[in-house]
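Visitor: coordinates only, no sequence provided:
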């Protein structure tokens, strides 16, 4: 069975995702599960999309091992322990698409997903199978116990998640100021070697980069900005949540994942935003209909429309030829490192620093997220302290040797 996840926009602007077969028909129980459990739980469309991809893997496992879980559950039979182990191993494998559209595992090449991805897949599989079993299994007190036991066994087979390794890579995602300065120079409109040809595109891209670097906002927040979010008189920028906006035609709508907030912008940056709006964006009639700040300038059916996630990704990919691997979140991490350095220079207490950082990044107070983004600065300070201590100890040992 060739399955795929389809996304579409409802008449009210709400984003939807469904799992469909090769004929484009939605699968009944996955659609019901999404409606009752995920959308009923106010889950974001990206979360739903990822969950349906996990369900797609579950159905691929059924196809390969000739299982019909729905039919089996309807007879009161559940998964056996060895089948749970088979599912665990299958959900660890990296999957691909055959020419006929069927999902297949890359078992021969031994390509596997990360433990966190396998953990997420198995969690979704357990929740969906529980949902399915409770609706098609003959109801009895005994079946309830057996369903609970099956779900518990699936979850028990998930890879272990330890706090010792979580966040280890996150703190390393940063760039040096010299690399960012060089990149900013290359991106200046009209600069020699600018990877973009159209002047309006050059201006827009340089402005997007400057905002990401100086504010630390997420890419979704950047692409969600509207002209009205900038107070040009007071030099204030607002980050506003607009989930399922009917005025946003993008199927993959960029959204602000964190809390709404506002903060000041440097006057020079505000002037550059005003120049982009007045001299570049204003030339596109379509741009006047939706209000989103950054738009597509390339001629074609999407000219003037809000810039898409894919177009933004192409912009970021073009930068790799200048400074190597880079993505928007690296700029967010770098901003947080710079904020840590500034806070230390100002002598802010750890508690005060966390409160300010949490507000500016849109995090809940005391969520602990601020500490994650402060790790690079802490790591550097720890390294400096370690070297300083070693120097003192070695110097003391050297003096003692000389005295002898």
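Guide: Perfect, thanks for sending it. None of the values given here were measured: they were computed from a predicted structure.
Visitor: when you work out contacts or count neighbours from here on, use the C-alpha atoms and nothing else.
Guide: OK.
Visitor: where's residue 339 relative to residue 373, distance?
Guide: 10 Å (Cα to Cα, to the nearest Å).
Visitor: now do the strands in this protein.
Guide: Taking DSSP state E to define them, one finds strands in the chain at 4-9, 15-20, 95-97, 103-105, 230-231, 236-239, 261-264.
Visitor: what packs against the third one?
Guide: Spelled out, it's strand 95-97. If contacts are counted by 3 or more Cα pairs under 8 Å, 6 or more residues apart in numbering; DSSP states H and E, strand 95-97 sits against strand 103-105.
Visitor: any idea how far the strand it packs on is from the chain center?
Guide: Distance, stretch centre to chain centre, for strand 103-105: 25 Å (Cα atoms, centre = their mean, to the nearest Å).
Visitor: quick one on the thing from earlier: and residue 339 and residue 373? Which one has more around it.
Guide: residue 373 (24 against 19; other Cα atoms under 10 Å).
Visitor: contacts only, for the residue nearest to that one when sequence neighbours are not counted.
Guide: Spatially, and ignoring its direct neighbours in sequence, residue 373 is nearest to residue 336 (6.0 Å; Cα to Cα, 6 or more residues apart in numbering). Listed by Cα atoms under 8 Å, 6 or more residues apart in numbering, the contact set of residue 336 reads 216, 357, 373-374.
Visitor: report how many residues lie close to residue 45.
Guide: Residues lying near residue 45 (other Cα under 10 Å) number 20.
Visitor: that one touches residue 17, doesn't it?
Guide: Yes. With contact defined as Cα atoms under 8 Å, residue 45 reaches residue 17; the gap is 6.7 Å.
Visitor: common neighbours of these two, please.
Guide: In terms of Cα under 8 Å, 6+ apart, residue 45 and residue 17 are not both contacted by any residue.
Visitor: number of residues surrounding the residue nearest to residue 302 when sequence neighbours are not counted?
Guide: Leaving aside its sequence neighbours, residue 302 sits nearest to residue 296 (Cα to Cα, 6+ apart; 6.6 Å). When neighbours are defined as other Cα under 10 Å, residue 296 has 23 of them.
Visitor: got another, please set it beside the one above:
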């Protein structure tokens, strides 16, 4: 990696209105490319898109923009290392050759080397072992998922399209303009073949019968998250961490919903304790640089009376003892260090979940808890005799999904596999004749 690309980074800033936004910068402060950042923080709806009449006029949510920023940083660094200025290429009407696209696709399949080399992992190899070492490591570079590959290619296509619109869109028809349009369409057609092909490239096969969290691990998790559990892996903040995990496990909400939860969102109704899950992107009262967001629609989330009592206990004791909490209304706070009293961050919750995963001996992340909630929800709903249609309607409400969402099949792949296997087994037992003779019962 050359010196220029090593100095390129994604940084988060706040504007005068308090809204957070990402920028791709060089040497710490200078925008890496004005076009790159204009595309990143502008309206992502292209006039060339077939969905232009249905598209929102709003910019993507902050965390989507942050993801775009890292995708753009990847492609920007790649092309400057190749000595290719994308802005100059598109403005000249030349775009990218097939070989240049091929080379980029190959690079996209590998992890970007964001860090530095750990010298402790460098092993000296004798001349005698060089040939074997080269052979053994020739295919060992870590590969990205098909989804990551697809997103990187889509980001290049979208950025090239943005530059085309800036330099060539809606110009008077001439022979030169016709040639540029033709070159642009050829580029899109060629890269689309790779984007379409990524759907078939994911070689990781998931066993549909495998629960997202094995039952024995899940029951152990329910025990060790308790503040009173001797197996609790935390030395401090045990009540807060228990509440966070209980909300994630019991309700199936995303991490963003937990981080956004405010004291004023709690409704301590004797018959139906609950909290409001709101949609307030870039909440001006939120002091965090990376403000949490809620991807789902606003809804009311029911919780148990016991959980509500514990939340109120936390608010009236741990939270109330920190005077910094008078500056905001968010429930869960950092309890030590320079950020004590400030609203908890994404990084903090992921650390909590990671540590519990280590205690379980499995890789655990918050979204697995959302998947597990769906498995448990399906079991309980069936026990109540609910129809599949009713179960799906209730699930969509609880998850905050829109009416035409297809997410139910994604989250409940395990239950679908079990149901299909059960039906298949019963069908086979009727269709296959008994073997062995009359003495078999």
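Guide: The structure has been received and is ready for your questions. Note that the structure is a prediction, hence the values are computed from the model and not measured.
Visitor: what about the residue opposite residue 351 of the first structure in the second structure once aligned, distance to residue 398 of the second structure?
Guide: For residue 351 of the first structure, the aligned residue in the second structure is residue 389 (criterion: TM-score structural alignment). Applying Cα to Cα, the value for residue 389 of the second structure to residue 398 of the second structure is 14 Å.
Visitor: what of residue 35 of the second structure?
Guide: Applying Cα to Cα, the value for residue 35 of the second structure to residue 398 of the second structure is 41 Å.
Visitor: more neighbours: which of the two?
Guide: residue 398 (18 against 15).
Visitor: give the aligned equivalent of that one in the first structure.
Guide: Matched by TM-score structural alignment, residue 398 of the second structure corresponds to residue 360 in the first structure.
Visitor: for that match, give its distance to residue 337 of the first structure.
Guide: Taking Cα to Cα as the criterion, residue 360 of the first structure is separated from residue 337 of the first structure by 14 Å.
Visitor: same check, this time on residue 368 of the first structure
Guide: 16 Å.
Visitor: quick one, which of the two is more surrounded?
Guide: The residue with more neighbours, out of residue 368 of the first structure and residue 337, is residue 337; 21 against 12, by other Cα under 10 Å.
Visitor: residue in the second structure paired with the more buried one?
Guide: That one, residue 337 of the first structure, aligns with residue 375 by TM-score structural alignment.
Visitor: which residues touch the closest residue to that match other than its chain neighbours?
Guide: Distances taken as Cα to Cα, 6+ apart put residue 412 closest to residue 375 of the second structure, at 6.3 Å, once the chain neighbours are dropped. Neighbour list for residue 412 of the second structure: 371, 374-375 [criterion: Cα under 8 Å, 6+ apart].
Visitor: which of these are retained in the first structure?
Guide: On the basis of both residues aligned by TM-score structural alignment, their matches' Cα atoms under 8 Å, what survives of the contacts of residue 412 of the second structure in the first structure is 374-375.
Visitor: distance to residue 290 of the second structure added to the contacts of residue 412 of the second structure, as TSV?
Guide: Listed next are these as TSV, based on distance: Cα to Cα, whole Å:
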residue	distance to residue 290 of the second structure
371	25
374	28
375	31
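Visitor: pick the one among the contacts of residue 412 of the second structure closest to residue 28 of the second structure.
Guide: Nearest to residue 28 of the second structure out of the contacts of residue 412 of the second structure is residue 371 (Cα to Cα; 39.3 Å).
Visitor: find the nearest non-adjacent residue to the closest one, please.
Guide: Leaving aside its chain neighbours, residue 371 of the second structure sits nearest to residue 411 (5.5 Å; criterion: Cα to Cα, 6+ apart).
Visitor: how close does the one you found get to residue 398 of the second structure?
Guide: Counting by Cα to Cα, the gap from residue 411 of the second structure to residue 398 of the second structure is 13 Å.
Visitor: same deal with residue 333 of the second structure?
Guide: Counting by Cα to Cα, the gap from residue 333 of the second structure to residue 398 of the second structure is 26 Å.
Visitor: for residue 110 of the second structure, see how far away residue 336 of the second structure is.
Guide: According to Cα to Cα, residue 336 of the second structure stands 39 Å off from residue 110 of the second structure.
Visitor: of those two, who's got more company?
Guide: Applying other Cα under 10 Å to residue 336 of the second structure and residue 110 shows that residue 110 carries more neighbours, namely 15 against 11.
Visitor: which residues are contacting stretch 413-425 of the second structure?
Guide: Outside stretch 413-425 of the second structure, the residues touching it (Cα under 8 Å, 6+ apart) are 208-211, 375, 378, 409.
Visitor: wait, I meant stretch 129-146 of the first structure
Guide: For stretch 129-146 of the first structure, contacts defined as Cα under 8 Å, 6+ apart pick out 29, 33, 70, 73-78, 147-148, 151.
Visitor: show me what residue 311 of the second structure lines up with in the first structure.
Guide: So, by TM-score structural alignment, residue 311 of the second structure is matched to residue 273.
Visitor: ok, residue 187 of the second structure next?
Guide: In the first structure, residue 187 of the second structure lands on residue 150 (TM-score structural alignment).
Visitor: I'd like the distance between residue 399 of the first structure and residue 390 of the first structure.
Guide: Taking Cα to Cα, one finds residue 399 of the first structure at 14 Å from residue 390 of the first structure.
Visitor: next: residue 360 of the first structure.
Guide: 37 Å.
Visitor: can you tell me what residue 328 of the first structure aligns to in the second structure?
Guide: By TM-score structural alignment, residue 328 of the first structure lines up with residue 366.
Visitor: counting neighbours, what do you get for that match?
Guide: Applying other Cα under 10 Å, I find that residue 366 of the second structure has 19 neighbouring residues.
Visitor: then residue 320 of the first structure?
Guide: Residue 320 of the first structure: 13 surrounding residues under other Cα under 10 Å.
Visitor: excluding residues flanking it in the chain, which one is nearest it?
Guide: Per Cα to Cα, 6+ apart, closest to residue 320 of the first structure is residue 326, 6.0 Å.
Visitor: what sits against the one you found?
Guide: 316-317, 319-320.
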